[in-house]
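Visitor: With the sequence up front, the predicted model follows.
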Amino acid sequence: MLDQLIVPLSILMDTTPDPTEVKAGPLGFAVWMFMIVAVVVIGFSLVKQLRKAQAAKDAGVYGDEPVTRDDAAETPSTTEER
């Protein structure tokens, strides 16, 4: 019985603003700019870490054979036709 009264009361007290009354404002703009800057910083950090990991792999840190750039250029590609 109580839930039958709550539904009509919630319809009468609908306080949803009109779409023309809602604006993001300067705070919303600042949040978007912060997110863009954060993604750029994370992207640069990712590239830096990937370069460090590749250099460590080339140096043989992960158990691979150490690679010099001359050796890497001389190895045949696996996509070459024979």
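Guide: On my side now, so go ahead.
Visitor: From now on I want contacts and neighbour counts done on CA atoms only, so please keep to that.
Guide: Fine.
Visitor: quick check: longest helix of this protein.
Guide: helix 25-59 (DSSP state H).
Visitor: counting contacts, what elements does it pack onto?
Guide: Here helix 25-59 touches no other helix or strand, going by 3 or more Cα pairs under 8 Å, 6 or more residues apart in numbering; DSSP states H and E.
Visitor: how about it: buried residues?
Guide: Buried residues in helix 25-59, counted by 16 or more other Cα atoms under 10 Å: 57, 58.
Visitor: let's bring in a second one:
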Amino acid sequence: MLAQIAPFVVRAADKVPEADDVVAGPWGALMFVLLIAAVVFLCFSFAKQLRKARAARNAGVYGDQPRGPEEPERTDDPTDQGRLTDE
């Protein structure tokens, strides 16, 4: 008896939705907008942290000699041959 009912149960459970029924809807759009907002927020936060780190380095917080913001940084790279870099 179970063998006779099984094909009907499987067919009822394996219904494939129509192409128009599968949409992201308003929740998908909301998640997309929230992800974009999160990326923008993280980019601004990262830029802010870089500015704070640069100011701290210029003030000598990291053990370097304090220097003005206009002074270019000397690199310690031996392949650079003493060239100055602009930030």
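Guide: It's in. Source: prediction; values computed, not measured.
Visitor: Overlay them and tell me the TM-score.
Guide: Between these two chains, after superposing, the TM-score reads 0.68 (TM-score structural alignment, normalised by the length of structure 1); 71 aligned residues with a Cα RMSD of 2.7 Å.
Visitor: distance from the longest helix of structure 1 to structure 2 after superposition?
Guide: Compared with structure 2 after fitting, helix 25-59 of structure 1 has a mean deviation of 0.4 Å; criterion: mean Cα distance after the TM-score superposition for structure 1.
Visitor: List the residues that contact residue 62 of structure 2.
Guide: Counting by Cα atoms under 8 Å, 6 or more residues apart in numbering, residue 62 of structure 2 touches residue 56.
Visitor: rerun that using 6 Å as the cut-off
Guide: If a contact means Cα atoms under 6 Å, 6 or more residues apart in numbering, then residue 62 of structure 2 has no contacts.
Visitor: From residue 38 of structure 2, how far off is residue 31 of structure 2?
Guide: Applying Cα to Cα, to the nearest Å, the value for residue 31 of structure 2 to residue 38 of structure 2 is 10 Å.
Visitor: To clarify, my last question referred to residue 15 of structure 2.
Guide: Distance from residue 15 of structure 2 to residue 38 of structure 2, counting by Cα to Cα: 37 Å.
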